[in-house]
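> Next come a sequence and a model predicted from it.
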Amino acid sequence: MRRAGVLLHPTALPGVPVCGSFGAEAHRWLDLLADHGIKAWQLLPLAPPDALGSPYSSPSSFALNAWLLDPELLVAEGLLEPADLRELPQGGDPGRLDLVRADQRAEQLGGALLRRYPHWEPVQRERFASWRDQQRAWLVDHCRFWVLRRRFHAQPWWQWPQALACRQRSALRAFDAEAHQPLLQEALVQWQLQEQWQLLLDHARQRGIQVIGDVPFYVAHDSADVWSHRPLFSAAADGSLSQQSGVPPDYFSATGQLWGTPVYRWPLHRLTRFRWWIRRLQRQLSLVDLLRLDHFRALESAWCVPGGDRTAERGSWRPSPGASLLRRLSRRYRGQQLPLIAEDLGVITPAVEALRDRYGLPGMKILQFAFDGDPSNPYLPANYRGHNWCVYTGTHDNATCIGWWQQLSDEQRHQVEQLLGPVQAPGWQLLELALASEADWAVVPLQDLLHLGDEARFNTPGTCAGNWQWRLSCSVDQISGPLKGFGELAQRHQR
């Protein structure tokens, strides 16, 4: 049976000033999806974003984004008092996320949790202590990194005092003792984020909705992961990279794409039986039902560029032990289907397809990529047979369908209309094409359901300003009509 889903990141939810949260509007969102027969909610990574708001370049692969902490739930749990919320920053434009105020709001909520902590009921303190101990494999270094980052005014870890940058044990012990209170604050924030998210995840499961998460392939250079596990990455103690990530030159870029993150030292990952990778994936899979693995092709081989280069031209393909990693992960599922989706977009080799198919992972199809006049285009629905696919009208990196349609040439529009007929609502018409296909999943960004233009685009790759900030400016109840229409359309195409 096909599942229909909507792509919407929690930061874009309404109801709370500055940024969406895990609170009441998120729970109401789930109810609306379930009420209209929509069976999946797809997210972007839930990790803390970088300075530009991107969750794909996070300072932590294991932590949750403190912007999403809901203050009303903290009051309802007796962890804060209503008075603690009165001084929180308020938002300006309800349709845009405010990055600066979101940071301020998260910091003030964390400070309020710390102040109230001594007055909590013993049972609450015990629950926190138990969770903190269970998560210490990642939590200790995440909290250290976050507090140090704040202390040194967001300087990257390799510019910190050498003893801390190199993680000398005596320096870390002294820091732990001296920074006990801010470390406690960060741990409290992460605990409550997970508590609130778990309530939301439980609600989704009760309503029959699968939650689809997302995990980047690489981790940020300036991250708790690289700082605390540096030998696993191509980073030296001074922060320099011997190799960096990217993709080779192609039709779209004569110099390729240089991403600038460390690449993996796979021999050391093998020696540790992929312990860091397994912990990372298991952590993410504990938060969702299904996980999209971004840049899946790098599990077979990755484009590695010399660390000092400024373009990706001089890179080379290096093999990756993805088969060994997935085999080890699959043992933990005792023969069950791995709950992963392979982001296999772009130029994919037979070896990458073989790795994906060996583990029965769904691949991705994007309908906006289907119309180049080539009848063998792999994104055309007629060519989906023989595999389980997730088909999307577009993703967070694409223009909205209206923006896409407006940018097409007359010739390209003609190609689209040969398949769709006269185009009046491109998002809905592509969605119906997705639902009529052989794909097992059909997922649509909320912006396309709402017939929005590129003013609602979530991200434009290669640009630095204005991304990741779109929010739904009305309550979720006010979009019940389009969700109902989607559910009815999905039901008509059910097989």
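Yes, it's here.
> When you work out contacts or count neighbours from here on, use the C-alpha atoms and nothing else.
Fine.
> List the contacts of the residue lying closest to residue 18 once chain neighbours are set aside.
Spatial nearest neighbour of residue 18, chain neighbours left out: residue 91 (4.3 Å); criterion: CA to CA, 6 or more residues apart in numbering. Going by CA atoms under 8 Å, 6 or more residues apart in numbering, residue 91 touches 17-18, 98, 101.
> Could you do residue 359 as well?
Per CA under 8 Å, 6+ apart, neighbours of residue 359: 326, 337-338.
> quick one on the thing from earlier: CSV for the contacts of residue 91, including neighbour count?
Conversion of the contacts of residue 91 to CSV gives the following (neighbours: other CA atoms under 10 Å):
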residue, neighbour count
17, 20
18, 30
98, 20
101, 19
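> In helices only, show me the residues you listed.
residue 101 (DSSP state H).
> Are any of the contacts of residue 359 buried, and if so which?
When the contacts of residue 359 are checked for burial by 16 or more other CA atoms under 10 Å, the buried set is 326, 338.
> Skip the chain neighbours and tell me the closest residue to residue 431.
With sequence-adjacent residues excluded and distances taken as CA to CA, 6+ apart, residue 431 is closest to residue 393, at 6.1 Å.
> sec struct for residue 405, please.
helix (DSSP: H, G, I helix; E, B strand; the rest coil).
> how far away is it from residue 379?
17 Å (CA to CA, to the nearest Å).
> Give me the buried stretch members for the longest helix anywhere in the chain, please.
For the chain, the helix reaching the highest residue count under DSSP H is reported as helix 180-206. Residues 182-198, 200-201, 203-204 are the ones in helix 180-206 that count as buried (16+ other CA under 10 Å).
> Please pull up the helix or strand immediately following it.
Sequence-wise, the next helix or strand downstream of helix 180-206 (DSSP states H and E) is strand 210-215.
> Show residues contacting the helix or strand just after that next one.
The element immediately downstream of strand 210-215 (helix or strand, assigned by DSSP H and E) is helix 224-228. By CA under 8 Å, 6+ apart, the surrounding residues in contact with helix 224-228 are 59-61, 141-142, 145-146, 157, 165, 167, 219-220, 232-233, 235.
> Use this one as the comparison:
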Amino acid sequence: MTKKKVYPRLSGILLHPTSLPGPYGIGDLGPEAYEFVDNLKISGQKLWQVLPLGPVGGSNSPYQSYSSFAGQPLIISPDLLVEDRLLSPEDLSMIPSLPDGHVEYDAVRAYKRPLLKKALENFLLLPDEHPLKEEYEEFCKKEAEWLDDYCLFMAIMKANDGKPWYEWEAPIRKGNKTAKKKWMKMDAVKEEYTFQSFIQFLFFRQWSALKAYANEQGISIIGDIPIFAAANSADVWANKKLFKLDKDGHPTVVAGVPPDYFSETGQLWGNPLYKWNVHKKDRYSWWMSRIRAQLVKYDYVRIDHFRGLDEYWEVPADAETAMDGKWMPGPKADFFNVMREELGEDLPIIAEDLGLITQSVHDLRDQFDLPGMKILQFAFENIEDNDFLPYNYPRNSVCYTGTHDNDTSSGWYHSASEESKDKIRRYLSTDGSHISWDMIRCALSSVSRMAIIPIQDIFEDGSDRRMNIPGVAQGNWGYRYYKEQFHDGLKKGLREMSEIYGR
């Protein structure tokens, strides 16, 4: 008889580091991040979920990064650079006027790049035998597999006035070795390459220390892998044979999803699609490297759009909406069999199984004992019986009040239909005056092995404080909370509620 798995009951908060408070216009990996970890512990939480931590482009979306491996330099902490004596307190004395409750990304970039440049100047003045220099050299050797191409990619893009790689001149667009060597001889490229390498060192140094601290406090970190790579990324530029591209590097077909909960015309993401037959030939080596890298950064990893590994929505590159696509087969169980051989039987993976999901997706998830996601808001949008109602949850699942793509729970409730409002009030036995906390209680009391609460729901924030509106290109990803919001009363209430429900 097979022994039934016993899952510890855990709960935590969804908060991207950019959303932390602090004086530098964006949340970072410094003192406020450590205080947040302390607040998680005080609140009785065991999990911290973040969004992808890669360097972002013009949309500022963490799901459209220049690299699947690199870190976000904008969240490097200036305060920690002062502690390392790479900056002086005087270097931080002229902070521009930046908003507290929202990230103005362009203004943050304009402020932080010169600051990080100054840190590099000071770093280069250190003697060769300085521990930081030895640590840097070790980092560059260890991460060379992705770091070299990424730094060169970023340096050449800067030299090309920010143009995407598929608009570069042919030799370097194709990425041949002779062209790479030629570009690396240029002083401006060499200088930017060094800068990019250095700031990646800083990011990983600060993130590793923060993760170690969180783990010491009993907090595990859940990371997030976008299933697709961005078209304008070092991943695609350096690994063209793995993607469906034409001879000039443009995608022939792109990723998206058909109409679903979030959009009536579907979502057209525009990411190039994988040549899964090519990946299979080398046992998905690029993907396995990617997963390994994430499991160094995180304790658990959520695979965004898990369905794409079973089958994916393929849209012609010239289509105006995602409605014109078709389903194509993904790598299915073969992918996870290889992953188990490479990483072990118990995969610390969460399957984002939302949207239009077929039985084959459920079967793939369950075959490898992966927890899926349950969203409470979805339970009450459909007033009939549905899989998102808590009495239908399997134990091996993760319950969310909402995700980064949802409205806040308070905002959702106030814009919901009268039928939905009536159902949730009767289901939760509430008058709806504190609906966010009613939904938090519902998530914590569910049988799901994990319960995750977006921090906006703890604060009872409205729609104006949501993180993202899917299908809307601009104005997302800027949310930051105010330090005074996370007060002692909330911490005490969250701890007591978590303890009542065995979290």
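Yep, that arrived. What you see is a predicted model, and the numbers here were worked out from it, not measured in a lab.
> Go through the contacts of helix 224-228 of the first structure and flag which are in helices.
141-142, 145-146, 165.
> hmm, back to that, which one of the contacts of residue 91 of the first structure is nearest residue 463 of the first structure?
Among these, residue 98 lies closest to residue 463 of the first structure (CA to CA), at 17.9 Å.
> Isn't that closest one up against residue 18?
Yes: with contact defined as CA atoms under 8 Å, residue 98 of the first structure counts as touching residue 18 (5.3 Å).
> Name the residues contacting each of those two.
With CA under 8 Å, 6+ apart as the test, residue 98 of the first structure and residue 18 both reach 91-92.
> What segments of the stretch 351-500 of the second structure are helices?
With helices called from DSSP state H, counting those that start in this stretch, the stretch 351-500 of the second structure shows them at 359-367, 376-381, 409-415, 418-428, 435-445, 455-458, 488-500.
> Tell me roughly how far the shortest one lies from the first structure on average.
It stands for helix 455-458 of the second structure. For helix 455-458 of the second structure, the mean distance to aligned residues of the first structure following superposition is 0.6 Å (mean CA distance after the TM-score superposition for the first structure).
> Please name the nearest non-neighbouring residue to residue 275 of the first structure.
Counting by CA to CA, 6+ apart, the residue nearest residue 275 of the first structure is residue 269, at 7.2 Å.
> who touches that neighbour in this structure?
Residue 269 of the first structure neighbours (CA under 8 Å, 6+ apart): 232, 275-277.
> which position in the second structure aligns with it?
Using TM-score structural alignment as the criterion, the counterpart of residue 269 of the first structure in the second structure is residue 279.
> What of residue 345 of the first structure?
Here residue 345 of the first structure is matched to residue 354 in the second structure, going by TM-score structural alignment.
> Touching, its match and residue 305? I think so.
Yes: using CA under 8 Å, residue 354 of the second structure is in contact with residue 305, at 7.5 Å.
> quick one: which of those two has more around it?
residue 305 (19 against 16; other CA atoms under 10 Å).
> Can you tell me the closest non-neighbouring residue to the more buried one?
Leaving aside its chain neighbours, residue 305 of the second structure sits nearest to residue 352 (5.5 Å; criterion: CA to CA, 6+ apart).
> residue contacts, that neighbour?
For residue 352 of the second structure, the contact set (CA under 8 Å, 6+ apart) comprises 302-307, 372-373.
> do residue 114 of the first structure as well
Residue 114 of the first structure touches 181, 184-185, 188, counting by CA under 8 Å, 6+ apart.
> Mind doing that once more with 6 Å?
residue 185 (CA atoms under 6 Å, 6 or more residues apart in numbering).
> Under the alignment, what does it map to in the second structure?
Aligned by TM-score structural alignment, residue 114 of the first structure pairs with residue 120 of the second structure.
> helix or strand for its match, which one?
Here residue 120 of the second structure is assigned to helix 105-124, by DSSP H and E.
> That helix: average distance to aligned residues in the first structure?
Following the fit onto the first structure, the mean deviation recorded for helix 105-124 of the second structure is 1.8 Å by mean CA distance after the TM-score superposition for the first structure.
> Identify each buried residue in that helix, please.
Neighbour-count burial for helix 105-124 of the second structure [16+ other CA under 10 Å]: 105, 108, 111-112, 115-120, 123.
> Check stretch 142-161 of the first structure too.
Residues 142-149, 156-158, 160 are the ones in stretch 142-161 of the first structure that count as buried (16+ other CA under 10 Å).
> Can you show me the helices along the stretch 1-150 of the first structure?
Counting by DSSP H, counting those that start in this stretch, the helices of the stretch 1-150 of the first structure are 24-35, 71-76, 99-116, 122-134, 136-151.
> So for residue 442 of the first structure, which of these sits nearest?
Short answer: helix 24-35, nearest of these by CA to CA, at 14.2 Å.
> residue range for the closest one in the second structure?
Using TM-score structural alignment, helix 24-35 of the first structure corresponds to residues 31-42 of the second structure.
> For the matching stretch, what is the distance to the chain centroid?
Distance, stretch centre to chain centre, for stretch 31-42 of the second structure: 20 Å (CA atoms, centre = their mean, to the nearest Å).
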